[in-house]
Each structure stands twice: as structure tokens, then as C-alpha cells.
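Asks: quick one: sequence and predicted model below, then my questions.
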Amino acid sequence: MRATRIPLIALATLGGLLAVPVSAQSTGLEDMVGARAGQAENGVRARGYELIRADRGDDRSYTYWWSASRRQCVTIATMDGRYASVTPTLPPDCGKIASSDRGRPDTAYPSRPAYPPPYRPSDDRRGDGYGRAPSIAGRQVTLGLVCFGDGSRDGLATGTQWQWNSQRDRYEYGSYTESRREMFDASLMLQLWDGGGRIRLPKSLIPPINSRGDNGWWDLYDVQPDRDTITATYRLNGFNKPRITIDRRAGRITVQGLSSYGFRGRCDQLGGPNRF
């Protein structure tokens, strides 16, 4: 990617990166990050993984690998011909049945209504607790998601090199600062209710100039659910209003804002299947 040079000036401190793994279980492939994709595939197979499927994103591709001995599904993101990340994920992402579901029939997900169905009101599910649907300011949450993936934003890099000084008519060794796209692992959370919702962002997706949010949460606007997708926007600041697109069949999410700001990942539904 082409880098744009800017003068070395005092700059606002960027937020720290946040990396949240899907599982603490080792994949045995952690050392593959940075390897050339074509050469590394044989190494992945040699460690007991088989290729299940592949997806193509805007600037990277995703391959899904399954290890029968580990009962482990792994997502490998490839960018610029190299493995950018190795992320453990759930067996259903590789078309396999989770360990707790072995022996049960592998039934397809039933057809869904246009808007995510509410939780069953069989009990008073208003408070915190495992498996309970929270109520936010009197609004019942109908869909809760935790999404893991890769984020990007505009970043800054500094270094030293020889540069031409036209005023002094000679080369001089000095420092420089350039803007470039930064990639990182991240996770985010979403809560949707009838007519609205909110999103919780990691620090790595919050720029120094922002609308502050509410304890890390940003309100969602223009929430448009249909049978296959859910779209919405949030106001990060006066200029950047990222758009969210959720693929309900694939369980994937895309967030796209100005310039390099964005996020791509896979979502887990709280208290339900990975496809919603």
C-alpha cells in the first residue's frame, strides 16, 4: 500500500491495540503467522489440518481448516500473499458438530422472520446472568452478538533515512513520519432491539477524536433488518459514520468507515446458533 509522507509534528496518542482470542486453546499453528501462504499450506496439512473452504474479502482471503485429532477449526487470514492471522474458531464454522452435540442430529437452521425473534418470555429475563436477555433502558434486547476478527485504521510510522534537501542541495540523514494502514486483531459486541441497538468498540477502533459514546457503547442508527442481512450506522465523530453490514446466513460482519477504518469478522450469537 502506498504510504503518504507528512511532516514530523506533535501528534495525538493513538489508542492501544486490543487482541482478544476466540479460545485459549492452542492451534499448533501460531508460528505460521507471517509465512508465505503457498509454501505454508503444506505445513498446515503436515500438522493434521485439512482445508474445508475459503472466503474472499475486500483486501484479504480467509481459509478454514479442520483438525480431527484436536477437534479444532481454525481461520487463517491471508493478506499480500502471507498469513496475517491464525484464529481458533468453533467447529460449526468448519461444518462440524461441536463436541457437546456429538450423537445429536445435524439439523438445518429453521427459517427466520425478518427481524431477530425475541427471547422466550418464560421467565423474567431482565437482569444479568447466563442465558438471560438483558433489558437496556426498558428496551428488550432481541439479538446479542460477540464478533471476532481483523480491524484496520490509519496509523503512523516513524523512521530515519537519507532525504534530499533542495535548499542545501545535498542528501541529509533525518527522521520522517508517514501514514499507513494498521491491521490488528480485535473483537466487538452488538445488542439489537426493535428499531435500534448499540455497539461496543475496542479501544483500537476508537480514534483520539470521537463522540465519546456511553461507557464504550455507541448508539446504532438506521437499523434495517431483513431476512438475510442487518445494516446500521453509528456516529464515531462528526466526519466518520461507519456502516455495519451483518450477513445473517454466514454469521459474518463488516464495518466500513472513512479511509482505512474498518473491521471484518465472524459473530457468535449469545444463547443461540452461529447463524441468526
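Replies: Received it, and whenever you're ready, just let me know what you need.

Asks: for the rest of this, base every contact and every neighbour count on C-alpha atoms.
Replies: OK.

Asks: go through stretch 43-58 and flag the buried ones.
Replies: Of the residues in stretch 43-58, 44, 49-51 count as buried by neighbour count, 16 or more other C-alpha atoms under 10 Å.

Asks: whoops, I mixed them up, stretch 240-259
Replies: Residues of stretch 240-259 classed as buried: 242-248, 251-257 (neighbour count, 16+ other C-alpha under 10 Å).

Asks: which SS class is Val44?
Replies: With DSSP: H, G, I helix; E, B strand; the rest coil as the basis, Val44 sits in helix.

Asks: what separates it from Ala77, distance-wise?
Replies: 13 Å (C-alpha to C-alpha, to the nearest Å).

Asks: strands along the stretch 101-250 of the chain, start to end?
Replies: For the stretch 101-250 of the chain, the strands defined by DSSP state E, counting those that start in this stretch cover 135-136, 139-140, 143-165, 170-193, 196-200, 217-225, 229-234, 243-247.

Asks: Tyr62 touches Ile52, doesn't it?
Replies: No - assessed by C-alpha atoms under 8 Å, Tyr62 is found out of contact with Ile52, at 10.9 Å.

Asks: residues contacting the closest residue to Gly257 other than its chain neighbours?
Replies: Nearest residue to Gly257, sequence neighbours excluded (C-alpha to C-alpha, 6 or more residues apart in numbering): Pro242, at 4.0 Å. By C-alpha atoms under 8 Å, 6 or more residues apart in numbering, the contact set of Pro242 is 233-236, 255-258, 262.

Asks: widest-spaced pair of those residues?
Replies: The distance between the two most remote of those (C-alpha to C-alpha) is 13.6 Å, for Arg235 and Gly262.

Asks: hmm, back to that, now secondary structure too, for the buried residues of stretch 43-58, in a markdown table please.
Replies: Shown next, in a markdown table, are those (three-state DSSP):
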| residue | secondary structure |
| --- | --- |
| Val44 | helix |
| Tyr49 | strand |
| Glu50 | strand |
| Leu51 | strand |
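
Asks: list the buried ones in stretch 155-172?
Replies: Residues Leu156 are the ones in stretch 155-172 that count as buried (16+ other C-alpha under 10 Å).

Asks: against that first model, consider the following:
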Amino acid sequence: MMLLAQAAALLLACDGVGEVPTTDTANVTGFQNGEFRTGRVTVHSSTTKDLRVMVEILGDTGRIRLPEELVPYMRSRSDEGWRPLNDLRLTREQMEGSFVLGLGNRPHVVIDRLTGELRIRGTSLLTGTTSFDGVCRPVEAPTEPLF
């Protein structure tokens, strides 16, 4: 695999579908041992949602910004939502790296440079699954205020 020495500054907007954790809580009443008992039940699951992920590559470093819906409650610090891409490898065909999202969760990122397809996968016992599939396109970073 040939690594590129340096890539030009690149900002990508990646639109796709992410797996978003959800929590539902309900009160339940049941009959047990001749008595009515009441309790609460909490169910953790996930749903899919249309989202946008941003990726920025500057030379041989990069960073990623996930939408809030994909960021777990227990998470690592970030710079206004941007997280550094670690172990970044840039080849002619793909960009690949990982980032720290939370305790034990280092999602893996792969972007196919020929198709624009982005895939993010990560998992942690504490924060659950991080999953996103999308298509990236380059965007111009604003240099002047829009208004």
C-alpha cells in the first residue's frame, strides 16, 4: 500500500445514515404473590437517522466532527465537536484512521477516495455502538463571513 506524503487541505461533508442510540422508559404494573406491584422498565435500543459528518484533512493530519446524535453521553473531550483522527493513512484509493469517542470507544473511519463512500464503526461496553454510512463530497471552507 503506497502512502501519500501529503494531501492538500480538504474539507468533506458526508451525508448518510447513522445508528442513533435511544432509551425508552415506561411504568409497569403487575400482579405478584397476591399483590399489585409497580415498577419502571428502561429499554435501550437504536434507530437510524439521516445525518452529516464533517472530515477535514490538512497535510498528513485530520479531524472529524460527528453530529450530536452520534456522540454518546459518556464521551471524551473535543474541540467544538472536532476530534483528531489518529493513525491517519492516506493513499490514492482511501483515507483511513480512528478517533477517540469515549471510554474504550475508538471508531474506525474509512473513506473510499474513488467513490466518496464513508464508513464509521466503533463499539464500547459503556457507550454502545457507533455506526455511520455515507457519501462525502468536497466543500469550500469559508474564508470570509457570509453576512
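Replies: Arrived safely, thanks for sending. What you are looking at is a predicted structure, and each value in this text was computed from that prediction instead of being measured.

Asks: next, count neighbours for Arg52 of structure 2.
Replies: Arg52 of structure 2 is flanked by 19 other residues according to other C-alpha atoms under 10 Å.

Asks: ok, the aligned partner of it in structure 1 to Gly149 of structure 1 distance?
Replies: Under the alignment by TM-score structural alignment, Arg52 of structure 2 pairs with Ser187 in structure 1. Distance, Ser187 of structure 1 to Gly149 of structure 1, using C-alpha to C-alpha: 6 Å.

Asks: likewise for Ala46 of structure 1?
Replies: Relative to Gly149 of structure 1, Ala46 of structure 1 is positioned 26 Å away (C-alpha to C-alpha).

Asks: which non-adjacent residue is nearest Thr123 of structure 2?
Replies: In this structure, Thr123 of structure 2 finds its nearest non-sequential neighbour in Thr129, 4.3 Å apart by C-alpha to C-alpha, 6+ apart.

Asks: next, count neighbours for whichever residue in structure 1 pairs up with that neighbour.
Replies: In structure 1, the residue paired with Thr129 of structure 2 according to TM-score structural alignment is Ser260. By the measure other C-alpha under 10 Å, the count of residues near Ser260 of structure 1 is 16.

Asks: and what of the one 4 residues further on?
Replies: A count of neighbours around Arg264 of structure 1, defined by other C-alpha under 10 Å, yields 24.

Asks: pretty sure it is touching Phe184, no?
Replies: No - between Arg264 of structure 1 and Phe184 there is no contact under C-alpha under 8 Å: 10.8 Å.

Asks: so what sits against both of the two?
Replies: With C-alpha under 8 Å, 6+ apart as the test, Arg264 of structure 1 and Phe184 both reach 150-151.

Asks: now the closest residue to Ala9 of structure 2 other than its chain neighbours: how far from Ala8 of structure 2?
Replies: Of all residues not flanking Ala9 of structure 2 in the chain, Leu58 sits nearest, at 4.5 Å (C-alpha to C-alpha, 6+ apart). From Leu58 of structure 2 across to Ala8 of structure 2, the span is 6 Å (C-alpha to C-alpha).

Asks: tell me which of the two has more neighbours.
Replies: The neighbour comparison of Leu58 of structure 2 against Ala8 (other C-alpha under 10 Å) goes to Leu58, with 13 against 9.

Asks: that one reaches Ala5, doesn't it?
Replies: No - look at Leu58 of structure 2 against Ala5 with C-alpha under 8 Å: they stay out of range, at 11.9 Å.

Asks: so how far is Leu205 of structure 1 from the counterpart of Ile64 of structure 2 in structure 1?
Replies: For Ile64 of structure 2, the aligned residue in structure 1 is Ile199 (criterion: TM-score structural alignment). According to C-alpha to C-alpha, Ile199 of structure 1 stands 12 Å off from Leu205 of structure 1.

Asks: cool, and Gly151 of structure 1?
Replies: Separation of Gly151 of structure 1 from Leu205 of structure 1 (C-alpha to C-alpha): 7 Å.

Asks: list the residues that contact both of those two?
Replies: Taking C-alpha under 8 Å, 6+ apart as the contact rule, the neighbours common to Gly151 of structure 1 and Leu205 are Tyr261.

Asks: tally up the residues packed near the closest residue to Pro113 of structure 1 other than its chain neighbours, please.
Replies: In this structure, Pro113 of structure 1 finds its nearest non-sequential neighbour in Arg227, 6.5 Å apart by C-alpha to C-alpha, 6+ apart. Neighbours of Arg227 of structure 1 under the rule other C-alpha under 10 Å: 15.

Asks: Arg227 of structure 1 -> structure 2?
Replies: Alignment note (TM-score structural alignment): Arg227 of structure 1 maps to Arg92 of structure 2.

Asks: identify the residue of structure 2 aligned to the residue nearest to Gly257 of structure 1.
Replies: Pro242 of structure 1 maps onto Pro107 in structure 2, by TM-score structural alignment.
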